[in-house]
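J.: just to be clear, the model below is a prediction. Sequence and coordinates:
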Amino acid sequence: MSRLLIDGYNLIGILHRDLKKARQELIETLINYRKKKGHDITVVFDGYKTGPGMETVEYYGGVRVIYSGVSEKADDVIKRILKTEKLFWIVITSDRDIEKEAWKENCVPVSSSLFSEILNGEEYYFEHAKGVTLSKKEKAILRAVSKL
């Protein structure tokens, strides 16, 4: 079992007419993924524009869903979680600032596009040229992906 910290809207993308529906579909997908894999999943969304104004935490099928408050964006909440919870997270995002914060807090970022492929049941194969040495970060990412 791994702990996943997901940048929700980063994973969904912005090309949706009905963001609320896309968000609900992602949560349902994560619930099913959790049932299959057993991971501890936290997904964070911006809630400051449409939410109640304060940070909220809800649980659906064992998935922790956080909506940021009026004074924070989801990115800020994710960074705060990384700094305060001091757990080993696999952080699902393609945001460079969050990726840097994840590495700084000894966690491993995995790109949203790669995780999306994994959620859709696509196999991830890593090939590299013979004689090419992987960096420590590349090896860490491969270990994290193998757990997903």
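T.: Looks like it came in fine. Numbering: from 1, shown residues only.

J.: drop to CA atoms for contacts and neighbour counts, all remaining ones
T.: Noted.

J.: sec struct for the residue in the chain sticking out farthest from the centre, please.
T.: Farthest-out residue of the chain from its mean C-alpha position, per CA atoms, centre = their mean: Gly131, at 32.2 Å. Secondary structure of Gly131, reduced to three states by DSSP: H, G, I helix; E, B strand; the rest coil: coil.

J.: pasting the second one now:
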Amino acid sequence: MELVIDGYNVIRQSPVFKKAEQEGLEVGRETLIKYLEAYRKLKKHKITVVFDGQNAAHLSIQKERIAGISVIYSPYGQTADEIIKRMVMKNSNLVVVTSDREIIDFAQRHRATSIPTTEFIPRLEMAFYSEIKGIEEDTPSSIAPIKKGPSRRLSKRQRKKQRVLRKM
């Protein structure tokens, strides 16, 4: 599974990352990458995080690799949203983590799966705290409650999203 994460969107949705960002943009990014590193160690997914760099002086896409995580900064005049959309057009098997409605709709139109940041952040925090405590793997039962009541078949899009969430 390959995750593409809208960096600042995730930072601004979590109280932990938002607090770190108040100290500075760089601190917020480093904190997010530290949590993503723990998540990657636990789940072994390929992770790419995209940050807006449109106000920066560089004219081309800046890429770096930190602890096995690809970090991309958008070039001057472009947003992270445009970079993510281009990645989705090239590979529809991506899982996009964002709460940006425009990107979610774009991903769905191109048959990519999108996960809201509000669903991803608890998994990210659980992986980080599991690493601190030395736990090897989390149990799926601790993430999702057991369904009760009459069964109802979900739509194809919802079933695909559920399969992705189980793997996360």
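T.: Sure thing, it's come through. Computed from a prediction, not measured in an experiment: that's the story for all the values here.

J.: contact partners for the residue farthest from the centre of the first structure?
T.: Residues counted as contacts of Gly131 of the first structure (CA atoms under 8 Å, 6 or more residues apart in numbering): none.

J.: state the distance from it to Leu142 of the first structure.
T.: Here the criterion is CA to CA, to the nearest Å. By it, Gly131 of the first structure lies 17 Å from Leu142 of the first structure.

J.: next: Lys36 of the first structure.
T.: Distance, Lys36 of the first structure to Leu142 of the first structure, by CA to CA: 21 Å.

J.: now swap in Asp7 of the first structure and tell me
T.: From Asp7 of the first structure to Leu142 of the first structure the distance is 20 Å (CA to CA).

J.: okay, the two: which has more neighbours?
T.: The residue with more neighbours, out of Asp7 of the first structure and Leu142, is Asp7; 24 against 17, by other CA atoms under 10 Å.

J.: which residue ranges form the strands in the first structure?
T.: For the first structure, the strands defined by DSSP state E occupy 3-7, 40-45, 56-60, 63-67, 90-92, 108-110.

J.: now which residue in the second structure aligns to Met54 of the first structure?
T.: Per TM-score structural alignment, the equivalent position to Met54 of the first structure in the second structure is Ser60.

J.: neighbours around that match, how many?
T.: Neighbours of Ser60 of the second structure using other CA under 10 Å come to 13.

J.: again with Arg101 of the second structure
T.: Using other CA under 10 Å, Arg101 of the second structure is surrounded by 10 other residues.

J.: cool, Lys147 of the second structure as well?
T.: Neighbours of Lys147 of the second structure under the rule other CA under 10 Å: 7.

J.: which ones are touching it?
T.: Under the criterion of CA under 8 Å, 6+ apart, Lys147 of the second structure has no neighbours.

J.: any idea what sits nearest Arg12 of the second structure, other than its immediate chain neighbours?
T.: The spatially closest residue to Arg12 of the second structure, leaving aside those adjacent along the chain, is Lys18, at 5.4 Å (CA to CA, 6 or more residues apart in numbering).

J.: any chance of TSV for the strands of the first structure, columns distance to Asn32 of the first structure?
T.: As requested, the strands of the first structure are exported to TSV (distance: least, CA to CA, whole Å):
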stretch	distance to Asn32 of the first structure
strand 3-7	14
strand 40-45	11
strand 56-60	11
strand 63-67	10
strand 90-92	17
strand 108-110	20
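
J.: quick one: which of those strands is nearest Ile31 of the first structure?
T.: strand 63-67 (6.2 Å; CA to CA).

J.: mean per-residue distance, the closest one to the second structure?
T.: Strand 63-67 of the first structure differs from its equivalent in the second structure by a mean of 0.4 Å after superposition (mean CA distance after the TM-score superposition for the first structure).

J.: tally up the residues packed near Asn120 of the first structure, please.
T.: Applying other CA under 10 Å, we find 11 residues neighbouring Asn120 of the first structure.

J.: that one maps to what in the second structure?
T.: By TM-score structural alignment, Asn120 of the first structure lines up with Glu125.

J.: residue contacts, its match?
T.: When the contact criterion is CA under 8 Å, 6+ apart, the partners of Glu125 of the second structure are Tyr35.
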